[in-house]
Every structure is written in C-alpha cells, then in structure tokens.
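>>> this one's structure only:
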C-alpha cells in the first residue's frame, strides 16, 4: 500500500509562543513492527503503522502535547478480545499461520481500539489536567475564520483482515486567535459494529488553558438499520448516527509563565 514517490515531510508553524509540528514519514518496517509487538505483548500490530508520524504542539517553555502512533497503541487493551465476531477465531488462526507461529494466539483486542488522548510533554514544566464543566464552543468554531495552517497526520490503519477497518488520524487547524485539533479513532467491523473515539483539543490565544474533550460513540450494525449502508465507511457521516457512550471534559492548565530574569 506504499504510495509511489512518497516523500517524508515535516512542517512547523508558529502560533504566538507555540510551535505546531506535523511530521509524516514512511510506514514502519516489518522487523521494527515485530519488535514493537513483542515489547507491547501483542500478537500483531496494525498493517500500516506510521511510527514516526507525529502532530506536536509545543510551547517555547518546553511543555506541550503530542499525538503519536506508538503511544496510541500502548492504550490498546492487550489482554482481551473486546469484539467477539463469528469470524474472529478463523481470523486469529489465519493470522497465526501467516506469522509462521504455531503457538496459541493470545486473546487481545484485534480491533486496536484505543482511548488515547495525547501525550503530555515537558520536564520541569508540565500541563496539569483537571476535570471541567466547561465545553469547547463548537458554534464559535463554525464561524468562518481564516485558516492559517491545516494538517492531517495518519497514525495507523488496519483492514482487520478484510473484515472492516481500524484507523486513527489527527488533524489540526490554526486560526488567527485559536487552534482546534481533532484526533479520531474509527473502527468498523463489517456486519457487527462501528465505534468512534474522538479527542478534541481547543486553545484560545492568551488563555492559560486548553480544553480537551474525549468521547466514545458506538452502535451495533443491527441497530443502524435506518442508516444507509453507504454512510458506514464515512466517519464524518456515520458519527452522528452512533450512540454516545461517554464524554469526558478536561481542562489542560498551562504552567505559569516564567518571569524573564
């Protein structure tokens, strides 16, 4: 699935004291994937794993937050198989054969569902996470503001052995006075279920915090009978038809500005 003539790229964009970095690189080599799977105690990892891809938002003082594939995978449950499907056993067996292993494949979440919300950066200074009732003003975000920088970075994707798709990507847009980021995990097991985990991050210039909202939506395909099947492959379209299971709102408080000596 390699794109011909693919060039790795790294873009930086300055926003006040912040630097937004979007790095895109080649798919991870299979030997590196195998080593990582072993380290994570998982029988296999996504077919297309972009281990060097990252979207990072870093303050001049060193603290910040980034979104990367490896940390997203670390939040996958490697202990249990959360989706039992008719074909799961057969699927696991075919995987076991293809990897020349005759050992019993451990149960694990083969859909790679992750509740990853980003990785906090910083040594001495770090962002403090607290619960909040404050919400991201989605209406405000609908206002047609000039977009000064936009980038989307794919972290991983897997076709679940032709039984659907599991993928996570992150995109950011920077406006003159704010930035908004959406990281979306989208999982569809054909004929079984669809799940979307979204992490939204919003910061208004000059404020001493960011808002982060995490949500989980999922529905069994059997409960989506009224929804045209054509929408099942489009995360943006299907999201509004899925049942909201969880919303978690957090305030990411920025460390106090260091007085200049």
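Arrived safely. What you see is a predicted model, and the numbers here were worked out from it, not measured in a lab. Residues are numbered from 1 along each chain as shown.
>>> use CA for all of it now, contacts and neighbours both
Fine.
>>> residues contacting the residue nearest to residue 131 when sequence neighbours are not counted?
Of all residues not flanking residue 131 in the chain, residue 250 sits nearest, at 4.5 Å (Cα to Cα, 6 or more residues apart in numbering). Contact partners of residue 250, counting by Cα atoms under 8 Å, 6 or more residues apart in numbering, are 129-133, 211-213.
>>> pasting the second one now:
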C-alpha cells in the first residue's frame, strides 16, 4: 500500500510547517519544512518559568555547547523514516549541531596570515570552537536498529536506472556564509523509487582559498530487505591543491567529485524486531 499526504499546520511555537508523507511498504516516510530559527528568545515569559517549556531558540541554547549558531538554522526541517516495527531513522539540525566540536583548533581564513604580518604586535585571536560548524552527523537512530560493520556496498547501478520517482525532497538543515569567507551547509535529500529508498545527507564546507571538505552519508534500502546500508565518506582538500578557482566551487556538486577520500565506512542498520 502506498499513499502520499500533504499538510500545513501551525505548531505551539507559531511555526508554520509544511509536511508531506508517503506510506511505502512498512515504512512511513515524512518531512517537515519551516522557517529559520529566531536569533533571540521569542517567548521570554514562558521560557523563564520552571516548567520545561521553551521556545526553539532557548532549546538550542540549552542543548548546544557552542557560543553561537549558524546564520540559518531550520529547526523544524526534519526528515523521518519510521518502520512498522518501531525502528526510526531521523535527520534534524539539532542533533547535527551537537556533533560540532567546542574545542577544535579553528581554521584560519586566507587573509588572516597577511593581516597578522601587517600587525606584528597584535595578539592573535583564538577561536575556542569550530566556527565552520563541521559535523560528522550520520542521522539519528532509535534502539530498534542494530548497527553492524559490513563489506557490502551500495549498488549505484540500481540508482542510475530511470525508474519513476514516487517521492522526493531536498531539505536544508543549516547554512552559514562564514562571515563572507565561504559556505558551511548541511542538507539531506530523500528519493523513493518503486523498489527502494535512498537518502543523501551532505555536510559541505568551503573556506575560500583555504579548504574544501565534504562529509556524506548515504543510506540505501531495498523494499524487501530487513536492513539499510549506510555509507559515510569524508573528503577534504586544501584549496591550493584543487587547481580550481573559487568561482567554480560555489556548489557542492561542482567540487566534491574532485576531493580525495580521507575516510570511508559502511554499516548495516538492521531492523531489530525483538526489542
């Protein structure tokens, strides 16, 4: 059985959320799309009460250990895949930002060295967190899923077939222009075909004239199987090693294929029917 439903709703935080869902075999797949996280508390009187009721901004302040957030965070942009067994795979910006380091040595922009040389007596300012918001987030799983390493690979020949697309969405979870020195963006795409579903979660970083980085998580599930293949790939290169002008690196798809692979791992997410 398969059906597609659309819904527009206003939640308690006064977010207008547009949703769409599809029933695909034992999977209920849905996504929500909404607006940007406010830059200040929107319900101060409510958030100051001691009853665990907080606006989205205060939730992020309490949950995250970083001094500030990306320019654009979409707290209600969520992709959810729920199996009839109770297993659930979820992609959301809050869990992704929890993977940002608060103690990493910061990447310097290309103009920093020239600035320091022109001001030899100036104290070098240190960043105490990863201002690029680099994250190795691979999705959020519940306890109905068992993760095991595997040598099985995603069959990309299946993905190349020109089958009918039953369901598709591309969600931005967060984005930051790094004070006009590049781009840091996390997005997730879902594609449902007649015999499988496929997800691409991509973190893309470009620090102009310094560094390009990509963390990609792919999930692939054939409809009649009891597991999901998850492949995580980390790629990175110094900008000077790419022999590409910055103008040709505006979009992730333009440059990711040229980045050397630093790390790759493949896992099986097995649906646990016994827990």
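Now that the structure is in, tell me what you want to look at. Since the structure is predicted, the reported quantities are computational estimates derived from the model, not experimental observations.
>>> quantify their similarity with the TM-score.
For this chain pair, the superposition-based TM-score is 0.84 by TM-score structural alignment, normalised by the length of structure 1; 237 aligned residues with a Cα RMSD of 2.4 Å.
>>> rewinding a little: of the contacts of residue 250 of structure 1, which is the nearest to residue 140 of structure 1?
Top of the list for closeness to residue 140 of structure 1, among the contacts of residue 250 of structure 1 and by Cα to Cα, is residue 211 at 13.9 Å.
>>> what do we get in structure 2 for that closest one?
Here residue 211 of structure 1 is matched to residue 229 in structure 2, going by TM-score structural alignment.
>>> helix or strand for its match, which one?
According to DSSP states H and E, residue 229 of structure 2 maps onto strand 227-238.
>>> how big's the offset between that strand and structure 1?
For strand 227-238 of structure 2, the mean deviation from structure 1 after alignment is 0.5 Å (mean Cα distance after the TM-score superposition for structure 1).
>>> whereabouts in structure 1 does the next helix or strand after that strand align?
Counting by DSSP H and E, the element after strand 227-238 of structure 2 in chain order, helix or strand, is helix 252-255. Helix 252-255 of structure 2 lines up with residues 235-238 of structure 1 when matched by TM-score structural alignment.
>>> tell me roughly how far that stretch lies from structure 2 on average.
Stretch 235-238 of structure 1 sits 1.1 Å off on average (mean Cα distance after the TM-score superposition for structure 1).
>>> show me where the stretch 51-200 of structure 2 has helices.
56-63, 93-97, 112-118, 156-160 (DSSP state H, counting those that start in this stretch).
>>> which position in structure 2 aligns with residue 59 of structure 1?
Alignment note: residue 59 of structure 1 maps to residue 83 in structure 2; criterion TM-score structural alignment.
>>> what about its match, neighbour count?
When counting by other Cα atoms under 10 Å, one arrives at 18 neighbours for residue 83 of structure 2.
>>> hmm, back to that, tell me how far the match of helix 252-255 of structure 2 lies from the chain's centre.
16 Å (Cα atoms, centre = their mean, to the nearest Å).
>>> got the buried residues for the host helix or strand of residue 269 of structure 2?
Using DSSP H and E, residue 269 of structure 2 maps to strand 261-271. For strand 261-271 of structure 2, the neighbour count (16 or more other Cα atoms under 10 Å) marks 261, 266-271 as buried.
>>> would you reformat the residues you listed as a markdown table and include distance to residue 36 of structure 2?
Below are these laid out as a markdown table (distance: Cα to Cα, whole Å):
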| residue | distance to residue 36 of structure 2 |
| --- | --- |
| 261 | 33 |
| 266 | 33 |
| 267 | 33 |
| 268 | 34 |
| 269 | 31 |
| 270 | 34 |
| 271 | 34 |
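>>> looking at those residues, which is nearest residue 5 of structure 2?
Comparing those against residue 5 of structure 2 with Cα to Cα picks out residue 271 as the nearest, at 25.2 Å.
>>> which residue in structure 1 aligns with the closest one?
By TM-score structural alignment, residue 271 of structure 2 lines up with residue 254.
>>> which ones are touching its match?
Contacts of residue 254 of structure 1 (Cα under 8 Å, 6+ apart): 126-128, 208-210.
>>> could the residues you listed go into a markdown table alongside neighbour count and distance to residue 166 of structure 1?
Shown next, in a markdown table, are the contacts of residue 254 of structure 1 (neighbours: other Cα atoms under 10 Å; distance: Cα to Cα, whole Å):
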| residue | neighbour count | distance to residue 166 of structure 1 |
| --- | --- | --- |
| 126 | 19 | 32 |
| 127 | 19 | 30 |
| 128 | 13 | 31 |
| 208 | 14 | 35 |
| 209 | 18 | 32 |
| 210 | 20 | 28 |
